[in-house]
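here's my sequence, what's the structure:
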Amino acid sequence: MSRITGAVRVAGIVGNPVAHSLSPIIHNAWIEALGLDAAYAAFAPRDADGFATLVEAGRAGLIAGVNVTAPFKEQAFALADAATDTARASGSANILRFRDGEVEADSADGEGLLWALKDQAPGLDLNGAPVVMLGAGGAARAAVAALAVAGARVRIVNRTRERAEALAADIGLGVQSADPDSAFEGAQLVVNALSATPQLDPARFQPGTVVMDMSYRPVETPFLKAAKAAGLTTVDGLAMLIGQAGPSFRVLFDVESPAIDPRPLLLAHLGEAG
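Prediction:
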């Protein structure tokens, strides 16, 4: 049983909106399982100034660290005094750790994506694999970096070609922007990082293509449902969320997460069957 005393270690998730976040469910379940004197809350700054104020509270020692979600990931990276190699590779952060007045940026989004692929598509070998990333926004940034570092040949397809080209230039590592008409040729993995359902028919992908959607509301999105109907292997965004939670927990609370799978708890919260 967890306990809260005057020595409580406070961390949380920062975003706007953030009330829908499942991260507090995961982290507080792990806190309780380990009996930690800790709490994981949700913070919703109104704007960039509000987020900067929260970071200053961290510098002042009021909170131990935070996970960061939209729209603050790039600002989080910019405000940090130091950054891990992973965060620098993507130019964004989904973790800020506060220690002795200093702010360190880290990113577990890419690790979460790779964990999800290993968990739900264990037969996929990313080394040298052609991969299509749908979208070039904040959600895609860390994912593209992680895939490229893993050896994938990433092609970014985005409605605004210039934004795809800018992201490809930022990441480097052979990442390219691609024309939608030719991008899917030979692709072994297609990842949706768009907030909307892609206007694509997965039945047109080559047999054996793995299809991933970074969204998890619903867990089986229309895109994944169509891919499954086409006989393709699918990977859901809930697996990615769980995959990034473990390394986040380690950074925020200085302890490994327990061997408890939060997926059944999250599915119950979402009202979906396992």
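
CA atoms for contacts and neighbours, from now on please.
Noted.

how about the residue nearest to the spatial centre of the chain: what's its closest non-neighbour residue?
When CA atoms, centre = their mean is applied to the chain, the residue found nearest the centroid is Asp109 (3.4 Å). Here the nearest residue to Asp109 in space, its sequence neighbours aside, is Gln244; by CA to CA, 6 or more residues apart in numbering that works out to 5.6 Å.

return the distance of the one you found relative to Gly208.
Counting by CA to CA, to the nearest Å, the gap from Gln244 to Gly208 is 26 Å.

relative to Asp85, how far out is Gly61?
In terms of CA to CA, Gly61 sits 25 Å off from Asp85.

between these two, which one's more packed in?
Between Gly61 and Asp85, counted using other CA atoms under 10 Å, Gly61 has the larger neighbour count: 15 against 12.

thinking again about what came up before, thinking the residue nearest to the centre of the chain is in contact with Pro247, fair?
No. Using CA atoms under 8 Å, Asp109 is not in contact with Pro247; the gap is 9.6 Å.

so who does the residue nearest to the centre of the chain touch?
94, 142-143, 240, 244 (CA atoms under 8 Å, 6 or more residues apart in numbering).

number of nearby residues for the nearest residue to Ser92 once chain neighbours are set aside?
With sequence-adjacent residues excluded and distances taken as CA to CA, 6+ apart, Ser92 is closest to Glu74, at 4.6 Å. Look at Glu74: counted by other CA under 10 Å, it has 19 neighbours.

in a helix, that's where Glu74 is, yeah?
Yes. Under DSSP: H, G, I helix; E, B strand; the rest coil, Glu74 sits within a helix.

residues in contact with it?
Listed by CA under 8 Å, 6+ apart, the contact set of Glu74 reads 91-93, 138.

before we compare anything, build this one as well:
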Amino acid sequence: MSRAPNARPYAEVIGDPVARSKSPAIHNFWLERLGIDAEYRAVRVTAQGLEEYFASRRADPLWRGCNVTMPLKQEVFGALDRADPHAAAIGAVNTVYRDANLLAGTNTDTLGFLEPLRPALGARHLYRMARVIGTGGAARAIVHALAESGFTIVLAGRDEAKARAILDELAPAGEHHAAPLSHFADPTDFAFDDRAGCLDLVVNASPLGMTGQPPLAFDWSHAPPRSIAYDIVTDPVETPFLQGARERGLATVTGLAMLVGQAAAAFECFFGRSPPRDADGELMESLRR
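Okay, here's the model as predicted:
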């Protein structure tokens, strides 16, 4: 891995793929607004290249850390000197930063995921239920966040046994359910009540539907009335999953909300400053272009 091309502090996002990542646009927007002479960029790193990457960055005093995206959020543990209890509990790291001479890992995905849901979560509910699709690193953070927020969870994945294992590990106290991915692909004639007083979420926590990935097969007959549909995919921002939800008259949350929220916490780890969140409207508009 080569050294930074210029003599400025820098941070990065690593993963495979990262070419279309919006993280550089977010962090560089904030750096410019704050007048910080630093940069943020995307670097493709495979699981096989992790050791070489961190050996190179440890030796570079200009490197401030990196965000970690798929498929490295669990593999990265072996490269760290320590992971904080939050990341260890989730079993996934999305942010690596320098702590004196050590490489430390944390997970800001939970903060980012919950941020746009705070108004709904501030209310009292008779029951909270979330249907979640995905079993990767981001899904682990989301399951942890939902369990901590009082949700009963149905977790669906290609490997139903893996989904069950995640629930048993991260949310052992609840009456949660695992299902095969195909469960939500076929229509259901289940008669939901109007769910008054309840909070229902339908979350795509997988890369399905992302540019270059297979589509997500989800039949909206599985969503109770008044559900909130949340897709963590950011490319495209307006996914077929969210379009289908809107056609059913449901509220939606795009992946940009989570991306910006988790980036804000990571930015402080890298650059020691809070990002200018008062400019979120302008930032979001630029990311949608």
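
TM between them?
In this superposition the chains share a TM-score of 0.85, using TM-score structural alignment, normalised by the length of structure 1; 265 aligned residues with a CA RMSD of 2.8 Å.

the more surrounded of Gln244 and Gly208 of structure 1?
Neighbours per residue, other CA under 10 Å: of Gln244 of structure 1 and Gly208, the larger number sits with Gln244, 22 against 14.

alignment lookup: that one to structure 2.
Superposed on structure 2 with TM-score structural alignment, Gln244 of structure 1 falls opposite Gln262.

so what's that match up against?
108-113.

hang on, Pro24 of structure 1 packs against Tyr40?
Yes. Proximity of Pro24 of structure 1 to Tyr40 meets the contact threshold set by CA under 8 Å, at 5.8 Å.

what about the strands in the stretch 1-150 of structure 1?
Secondary structure of the stretch 1-150 of structure 1 (DSSP state E, counting those that start in this stretch): strands at 9-14, 38-43, 65-68, 82-83, 95-99, 102-106, 130-134.

hmm, back to that, so the residue nearest to Asp109 of structure 1, which state does it fall into?
Following three-state DSSP, Gln244 of structure 1 is assigned to helix.

could you check how far it is from Ser23 of structure 1?
Distance, Gln244 of structure 1 to Ser23 of structure 1, by CA to CA: 10 Å.

same deal with Val55 of structure 1?
19 Å.

ok, Glu165 of structure 1 next?
For Glu165 of structure 1, the distance to Ser23 of structure 1 (CA to CA) stands at 32 Å.

between those two, which is the more surrounded one?
Ranked by neighbour count (other CA under 10 Å), Glu165 of structure 1 and Ser23 place Ser23 first, with 21 against 18.

list the contacts of Ala89 of structure 1.
Contacts of Ala89 of structure 1 (CA under 8 Å, 6+ apart): 142, 145, 171.

same deal with Ala266 of structure 2?
Contact analysis of Ala266 of structure 2 by CA under 8 Å, 6+ apart lists 67, 95, 108.

settle this for me: the first one is touching Ser21, isn't it.
Going back to what we said before, that points to Asn67 of structure 2. No. Shown here, Asn67 of structure 2 and Ser21 do not form a contact pair, counting by CA under 8 Å, at 11.0 Å.

between the two, which one's more packed in?
Asn67 (26 against 18).

quick one, what contacts the more buried one?
12-14, 94-96, 266.

now structure 1: which of those residues match?
Compared against structure 1 with both residues aligned by TM-score structural alignment, their matches' CA atoms under 8 Å, those retain 12-14, 94-96, 266.

which of those has the most neighbours?
Thr95 (30 neighbours).

roughly how far apart are the nearest residue to it once chain neighbours are set aside and Ala59 of structure 2?
Residue nearest to Thr95 of structure 2 in three dimensions, not counting chain neighbours: Asn67, with 4.4 Å by CA to CA, 6+ apart. To Ala59 of structure 2, Asn67 of structure 2 is 18 Å away according to CA to CA.

check Leu72 of structure 2 too.
Leu72 of structure 2 sits 21 Å away from Ala59 of structure 2, going by CA to CA.

more neighbours: these two, which one.
Taking other CA under 10 Å, Leu72 of structure 2 and Ala59 do not tie; Leu72 has more neighbours (21 against 10).

I figured that one hits Gly49, correct?
No. Between Leu72 of structure 2 and Gly49 there is no contact under CA under 8 Å: 10.5 Å.

what about the helices in structure 1?
With DSSP state H, the ranges of helices along structure 1 come out as 23-34, 48-59, 73-79, 85-90, 109-120, 138-149, 161-171, 222-229, 237-253, 263-270.

let's have the ones you listed in CSV, adding distance to Val131 of structure 1.
Converted to CSV, the helices of structure 1 look like this (distance: least, CA to CA, whole Å):
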stretch, distance to Val131 of structure 1
helix 23-34, 28
helix 48-59, 33
helix 73-79, 24
helix 85-90, 17
helix 109-120, 13
helix 138-149, 8
helix 161-171, 13
helix 222-229, 16
helix 237-253, 17
helix 263-270, 27
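
done for today, thanks.
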